[in-house]
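Asker: what follows is a predicted structure for the sequence shown.
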Amino acid sequence: MPMIAVLALDGLPGHHLTTPGLVFDTAARAHPGVDYDVRLCAVGGSDAVRLGAPAPAAVLPYGLADAAEADVLLLPAHGEDGARPEPALLDAIGAAAARGARIGACGTGVLTLAATGLLDGRRATTAWRHTGELARRYPRVEVDPGGTLVADGPFRTSGGVFGGLDVCLRLLAEDHGERIAGRTCRELLSPLTVHAERVAEVIDRTLADSSGLDATLEWLERSLHLPLAPADIAAHAGVSVSSLNRRFLARTGLSAPRYLLRLRLQRARELLEGTDEPVEAIAVRTGFASPAALRPHFARLTGTTPRAYRTRHRAGAPGGKPLAARSATT
């Protein structure tokens, strides 16, 4: 039975303390074979943890020492005093990473994880109001400002608006598959009095990373030369086209076809800058049938033609408008 240790620091919101147990208990009750030992561990040297309003405090059954053999560490949000975490906590997180444990963090818990140095050179995210602080205090962390779940190696980070729900669902999907994670998410959200389509959007956002989208994004980068239709991308991800586009919007801000077009144009720019390949060959390598098919898209995003772009780049002049400035129009 995997053991999950929730490391509770003073000032954490009450729902951040209870969400992990709620998610994994809901999954275990509905699906035979799913079983977790969730331990709530007080970190501050006593068994009591001060909570955010309205509950003043909670007495927890475990301490930091009880997390020494955890398969998963979860670092929920906590108070925002800006102090460096206690060495004992940083050592415990480092030891967990060294033995191969997965580590999830949300909100200000990501700042605690970053203080260990384990996120250096990795992508991570946190609540939007803390992304600037994360980037400032830990400049070696590649901060994703989106707030939606980021998985990098053994680390799972998120903004934490639902108390780490997305992190817990991601862990559940990794252990038992997307189907069980999706059903658990639906069971948790079904009592909400919202329109059914809105529920679907919320589920897609929380499951965007645990749905295999990472593998699909990597596959797209390797497959730019292929004539890919939305149905092809959806088939690779194992979802419907409408669900695919919702998940791409949640992850990238673009629909799947527009994201693919942006990749194609970015690769074309790189080849124009770094190789002597003819424009005809570059068009084929990036999924355009001919230079004529490439030209209008390239001009709309850079303000020039592929050949003129290459000439300007090699002459040292500005190569038109950068893709990032107009990517929303792709």
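Answerer: That came through, no problem. Numbering: from 1, shown residues only.
Asker: when you work out contacts or count neighbours from here on, use the C-alpha atoms and nothing else.
Answerer: Will do.
Asker: residues in contact with residue 135?
Answerer: Applying CA atoms under 8 Å, 6 or more residues apart in numbering, we find residue 135 in contact with 141-143.
Asker: got it, and residue 240?
Answerer: Contacts for residue 240 (CA under 8 Å, 6+ apart) come out as 231, 234.
Asker: likewise residue 230?
Answerer: 241, 256-257.
Asker: ok, so of the contacts of residue 135, who is nearest residue 291?
Answerer: Taking CA to CA as the measure, residue 142 is the one of the contacts of residue 135 closest to residue 291, at 35.8 Å.
Asker: for residue 108, see how far away the residue nearest to that closest one when sequence neighbours are not counted is.
Answerer: Closest residue to residue 142 apart from its sequence neighbours, by CA to CA, 6 or more residues apart in numbering: residue 123 at 4.6 Å. Distance of residue 123 to residue 108, given as CA to CA, to the nearest Å: 16 Å.
Asker: in addition, the following structure is provided for comparison:
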Amino acid sequence: MRLAILAYDQISPFMLSTPLAVFGEPFLASGHRVDVCAAQPRFSATGGLTIEAPMPLAAARNADVVILPGWRAAEEPVPAMITSELRAAEERGAIVVGLCLGAFGLAEAGLLDGRRATTHWACVESFATRYPEVAVDPGALFVDEGRILTSAGVASGLDCCLHLLGRLSGAAEANRIARHLVVAPQRAGEQPQLIERPAIGSSADRRITDILERLRADPASTPSLDELALRAGMSRRSLTRHIRARTGGSLGDWLRRVRLARAQDLLAGGARGLDDVAARCGFPDAAALRTAFRAELRITPRQWLARQRLD
């Protein structure tokens, strides 16, 4: 598989590094290829940096995944040389991703008409005004429309790329890379862009971290909220509030994604029998496991496993 990252003059080094960090050495070691493509071989980045791109912009025409990591400003039109590459990628069936203000480039190329999309919360109004054919989701961290993905501002680009890595290489690999990058693997696209979080390093934060990591290690366990609250030394209401602040959703939503990731690990490792896999992951039965796959990944366990074998 070939992945192309479209770079441009005055790009944010952080936005450029986001897909490079997620699709790094382990992805390359699996036989995949990642190219940084730009209209000129040497260009400036914010912060006074100079970057050299190894591949011309036209090299993106051979990629299976094309990513536009941000854009300089919402009010500045994305040039035709970039939008034409995005349009060509979509026409040949490649996956096209717009991170943060990169969504403006996808919209300018006409790829978002009739689709859901998101971008940085500070620019959603101008985005919606400029592109009325796009169904803008102003709060989502990222939106996956199958072959087209968009993300909200800056750090949510990591969430979007990790989600895409999970689609391409499996949830286990995405979670492993997330842990290596020291970022939370549990943030899903429907979580809000703006959420409260407890102070980093606080006693409450450490207790919540301990609870979540124990549940991650044994997702088949089913402690009640009251039991977890007792373990954390706080009220049930306070526990619920802290978990929502930490994960962006309820404990049940987070635990379902953790159980799904464990099920993917087991299936990829050769486990047989959905009822057995479901029981080992904490799902009531195979039907509940299938429902979780459809809700989170929009495919069945069988379809997901077939995709892993193709990759």
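Answerer: That came through fine. Because the structure is predicted, anything quoted here is derived from the model rather than measured.
Asker: TM-score of the superposition?
Answerer: TM-score for the superposed chains, counting by TM-score structural alignment, normalised by the length of structure 2: 0.59, backed by 209 aligned residues with a CA RMSD of 3.2 Å.
Asker: the residue nearest to residue 142 of structure 1: what's it in contact with?
Answerer: Residue 123 of structure 1 touches 141-144, 150-152, counting by CA under 8 Å, 6+ apart.
Asker: cutoff 7 Å now
Answerer: With contact taken as CA atoms under 7 Å, 6 or more residues apart in numbering, residue 123 of structure 1 is in contact with 141-144, 150, 152.
Asker: for ChimeraX, what selects the buried ones among these?
Answerer: A single ChimeraX command selects the buried members of those (16 or more other CA atoms under 10 Å):
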select :141,142,143,144,150
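Asker: show me the strands in the stretch 151-300 of structure 2, by range?
Answerer: Shown for the stretch 151-300 of structure 2, no strands are assigned by DSSP state E, counting those that start in this stretch.
Asker: structure 1 too?
Answerer: 3-8, 37-42, 48-50, 57-59, 62-63, 72-75, 102-106, 123-124, 142-143, 150-152, 155-158 (DSSP state E).
Asker: okay, the ones you listed in CSV with distance to residue 202 of structure 1 next?
Answerer: Shown next, in CSV, are these (distance: least, CA to CA, whole Å):
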stretch, distance to residue 202 of structure 1
strand 3-8, 24
strand 37-42, 25
strand 48-50, 30
strand 57-59, 30
strand 62-63, 33
strand 72-75, 22
strand 102-106, 18
strand 123-124, 21
strand 142-143, 23
strand 150-152, 16
strand 155-158, 15
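Asker: from residue 208 of structure 1, how far off is the counterpart of residue 99 of structure 2 in structure 1?
Answerer: Using TM-score structural alignment, the equivalent of residue 99 of structure 2 in structure 1 is residue 106. With distances taken as CA to CA, residue 106 of structure 1 is found 16 Å from residue 208 of structure 1.
Asker: more neighbours: which of those two?
Answerer: Neighbour count, other CA atoms under 10 Å: between residue 106 of structure 1 and residue 208, residue 106 has more, with 33 against 25.
Asker: quick check: the gap between residue 205 of structure 2 and residue 248 of structure 2.
Answerer: Residue 205 of structure 2 sits 14 Å away from residue 248 of structure 2, going by CA to CA.
Asker: quick one: which of these two has more around it?
Answerer: residue 248 (23 against 18).
Asker: how much space between the more buried one and residue 104 of structure 2?
Answerer: Taken as CA to CA, the span from residue 248 of structure 2 to residue 104 of structure 2 is 26 Å.
Asker: what does the biggest helix by length in structure 2 rub up against?
Answerer: In structure 2, taking DSSP state H as the definition, the longest helix is helix 251-268. Helix 251-268 of structure 2 is touched from outside by 171-172, 186, 216, 219, 243, 277, 281-282, 292, 305, with contacts defined as CA under 7 Å, 6+ apart.
Asker: so which pair among these is furthest apart in space?
Answerer: Pairwise across these, and taking CA to CA, the largest span is found between 243 and 305, at 31.2 Å.
Asker: ok, those two, which is more surrounded?
Answerer: When neighbours are counted by other CA under 10 Å, residue 243 comes out ahead of the other of residue 243 of structure 2 and residue 305, with 21 against 16.
Asker: how much space separates residue 62 of structure 1 from residue 5 of structure 1?
Answerer: Distance from residue 62 of structure 1 to residue 5 of structure 1, counting by CA to CA: 9 Å.
Asker: what segments of the stretch 51-200 of structure 2 are helices?
Answerer: 80-91, 102-108, 124-130, 156-169, 171-181 (DSSP state H, counting those that start in this stretch).
Asker: for residue 9 of structure 2, see how far away the spatially most central residue of structure 2 is.
Answerer: In structure 2, the C-alpha nearest the mean C-alpha coordinate belongs to residue 160, at 2.2 Å (CA atoms, centre = their mean). Distance, residue 160 of structure 2 to residue 9 of structure 2, by CA to CA: 23 Å.
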